[in-house]
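> Give me coordinates for this.
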Amino acid sequence: MIYNNIYTYIEFMMNKIIIIDDNKDFARSVYQYFKRKGFTVYISYDPSMAVTMISEIKPDLIISDVKMPMIDGMTLLSIVRNNKETKRIPFILISGEEIDENSQVMGYEKGVDDYIMKPFSFKILEAKIKRILSYCSKKDFYEGSVLEYPPIKLDEMKKEVYVGDKKVNLTRKEYEILLTLLKNPGRVFSHNYFLQNVWGYDLSVYNDKHTVEVHFSSLRKKLGIAGKKIKNIAGFGYKLD
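Got it, this is the predicted structure:
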């Protein structure tokens, strides 16, 4: 079915993903692959229309191209993250051009879950998607408690973080890092632990600890004086102390 430049396929499967790309041939090829894998797949060729579509269907994961007319992938990411109803939806950015380090850091700070470069293996993209969805599913199953490590408080049900009475706005990755630390105060976690369990990376493919360091730096800054409770143990990793 085609509605206002939105090419929509509705299958009654378990996981809903939306592909946003103005390259119709590419978007359809991704659709065909994931349809065969049992996903419910939606496609939008128009990122401005995709904003409404995301709010209506509440997909389990979003895949968006970086360079698109009118609204680019980074802008779309910001729109999704600034909407309280969609801000926790996993988001993967794809690009046909090399993304420089500053742009990648900006994306992580805005809350992107992963990047993948064109051309890519559909099997690799599938593995990334399944890992992200698996992590989110397990995390949601156990959510519900309020974790406190004064003056830090994290409400898992509301997805809210406070330092004292002040609410702190975190990206998805920053939230998941803090959640891990709050559930295990005093335990040291390596960079590789976070790459595997928060990002879902295969360490044989990607093990750049700079990704983790950037997020910890941002998290500490947002927590203010409470950020000093997160210790960097040289040569080992991080802990909440």
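> going forward, measure contacts between C-alpha atoms and count neighbours the same way
Fine.
> Skipping adjacent residues, who's closest to Glu174 in space?
Computed as C-alpha to C-alpha, 6 or more residues apart in numbering, the closest residue to Glu174 that is not its neighbour in sequence is Leu219, at 5.8 Å.
> Make sure I have this right: that neighbour is in a helix.
Yes - counting by DSSP: H, G, I helix; E, B strand; the rest coil, Leu219 is part of a helix.
> What about it, how many residues nearby?
Per other C-alpha atoms under 10 Å, the neighbour tally for Leu219 reads 23.
> So it sits against Lys173, correct?
No - at 9.3 Å, Leu219 does not count as touching Lys173 under the criterion of C-alpha atoms under 8 Å.
> list the buried ones in the helix or strand hosting Ala127?
Using DSSP states H and E, the element containing Ala127 is helix 122-142. For helix 122-142, the neighbour count (16 or more other C-alpha atoms under 10 Å) marks 125, 128-129, 131-133, 136 as buried.
> Turn the residues you listed into JSON lines, columns for distance to Tyr162.
Putting the buried residues of helix 122-142 into JSON lines (distance: C-alpha to C-alpha, whole Å) gives the following:
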{"residue": "Leu125", "distance to Tyr162": "35"}
{"residue": "Lys128", "distance to Tyr162": "31"}
{"residue": "Ile129", "distance to Tyr162": "30"}
{"residue": "Arg131", "distance to Tyr162": "29"}
{"residue": "Ile132", "distance to Tyr162": "26"}
{"residue": "Leu133", "distance to Tyr162": "26"}
{"residue": "Cys136", "distance to Tyr162": "22"}
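> For the comparison step, fold the sequence that follows:
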Amino acid sequence: MPKIYVIDDDPEWGALLLKLLKSNGFEAMHFPTAGRFFDALIKAKPDLILLDMQLAGMHGREVIRVLRQNPDYQKLLVIAVSAHDVKSEHAVKALEGGADEYLAKPIHEDLLIARIAALLRRASGNGVAAGERLRVGPLVIIPEQRRVSLNDREVELTRLEFELLLAFLRQPNRVLTRSLILETVWGGAPNMVTRTVDKHVESLRRKLGAFGKNFETVIRVGYVFKPQD
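Model prediction:
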């Protein structure tokens, strides 16, 4: 279970994040000050931290600087969080200072979970060992080679269809909104419309035949992958 530390001096916001993270399968702890965070860090290192950049007592950029100068914590994943827009100078400085990601408050809950999952996946090499196969019933996936087979027959997917399939498989039985899918698979590319998602899901279903029925439509919301036993 990935461990996430939340460093934020707002107790209500911290409590909200803890509830969200725990409900999505993460182990999470909240620290209202940088000092308490560093004390805990010595005892146990998390997989990722959510850092309020306007932290009282010690600015977020200084926290990141301390982490990046210590060999033990140089690769610790950091998501900088601030009330400033993602296109602001504050976001640029946070990223240039060593943050792995920057999100502006208020944060869309699904987007936050998706960004956390993406960073953890990237840090662990997609969480799949070289040559390892993922199997869901008759469906077999080799992520490293971007290969998919169904009932021992190769399935030809485009790059986006493959990424879409992985997005569903990584979060079974969870409703994914169209906007979240756009953010996760297309990287939130500007000028993209939600109909793009529908077209690719339709194509994916068609190529997977009967297995495609596991991808159910949630009217006016998005889709959910419900693997059958």
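> same for the helix holding Ala127 of the first structure, what does it pack against?
helix 24-36 (3 or more C-alpha pairs under 8 Å, 6 or more residues apart in numbering; DSSP states H and E).
> In the second structure, what stretch matches the helix it packs on?
Aligned using TM-score structural alignment, helix 24-36 of the first structure spans residues 11-23 in the second structure.
> quick one: His191 of the first structure from Asn197 of the first structure, how far?
10 Å (C-alpha to C-alpha, to the nearest Å).
> How about Tyr115 of the first structure?
To Asn197 of the first structure, Tyr115 of the first structure is 16 Å away according to C-alpha to C-alpha.
> Looking at the two, which one has more neighbours?
Tyr115 (20 against 16).
> which residue in the second structure lines up with the more buried one?
Aligned against the second structure by TM-score structural alignment, Tyr115 of the first structure finds its counterpart in Tyr102.
> For the nearest residue to its match once chain neighbours are set aside, pull up the helix or strand it's in.
Once flanking residues are discounted, Tyr102 of the second structure sits nearest to Ala80: 4.7 Å by C-alpha to C-alpha, 6+ apart. If you go by DSSP H and E, Ala80 of the second structure is part of strand 77-82.
> mean offset of that strand relative to the first structure (after superposition)
Aligned to the first structure and superposed, strand 77-82 of the second structure gives a mean residue distance of 0.6 Å (mean C-alpha distance after the TM-score superposition for the first structure).
> now that strand: which residue numbers in the first structure?
Counting by TM-score structural alignment, strand 77-82 of the second structure corresponds to residues 90-95.
> I'd like the next helix or strand past the strand holding Ala80 of the second structure.
helix 89-96.
> Which strands or helices does that following helix pack on?
If contacts are counted by 3+ C-alpha pairs under 8 Å, 6+ apart, helix 89-96 of the second structure sits against strand 101-104.
> Who are the packing partners of the strand it packs on?
Using 3+ C-alpha pairs under 8 Å, 6+ apart, strand 101-104 of the second structure sits against strand 77-82, helix 89-96.
> which residues does Leu164 of the second structure contact?
By C-alpha atoms under 8 Å, 6 or more residues apart in numbering, the contact list for Leu164 of the second structure reads 181, 185, 201.
> Next one: it relative to Leu134 of the second structure, how far apart?
For Leu164 of the second structure, the distance to Leu134 of the second structure equals 15 Å [C-alpha to C-alpha].
> next one: Lys75 of the second structure
According to C-alpha to C-alpha, Lys75 of the second structure and Leu134 of the second structure sit 27 Å apart.
> corresponding residue for Asp65 of the first structure in the second structure?
Checking TM-score structural alignment: Asp65 of the first structure goes with Asp52.
> Am I right that that match is in contact with Ser82?
Yes - shown here, Asp52 of the second structure and Ser82 form a contact pair, counting by C-alpha under 8 Å, at 5.9 Å.
> In terms of neighbours, single out the busier of these two.
Neighbour count, other C-alpha under 10 Å: between Asp52 of the second structure and Ser82, Asp52 has more, with 27 against 22.
> Can you tell me how far that one is from Ser149 of the second structure?
For Asp52 of the second structure, the distance to Ser149 of the second structure - C-alpha to C-alpha - is 44 Å.
> State the number of residues packed around Val78 of the second structure.
Neighbour number of Val78 of the second structure under other C-alpha under 10 Å is 23.
> Pretty sure it sits against Asp100.
Yes - counting by C-alpha under 8 Å, Asp100 is a contact partner of Val78 of the second structure at 5.4 Å.
> Superpose on the second structure and give me the mean offset of the helix holding Ala127 of the first structure.
Mean for helix 122-142 of the first structure is 1.8 Å (mean C-alpha distance after the TM-score superposition for the first structure).
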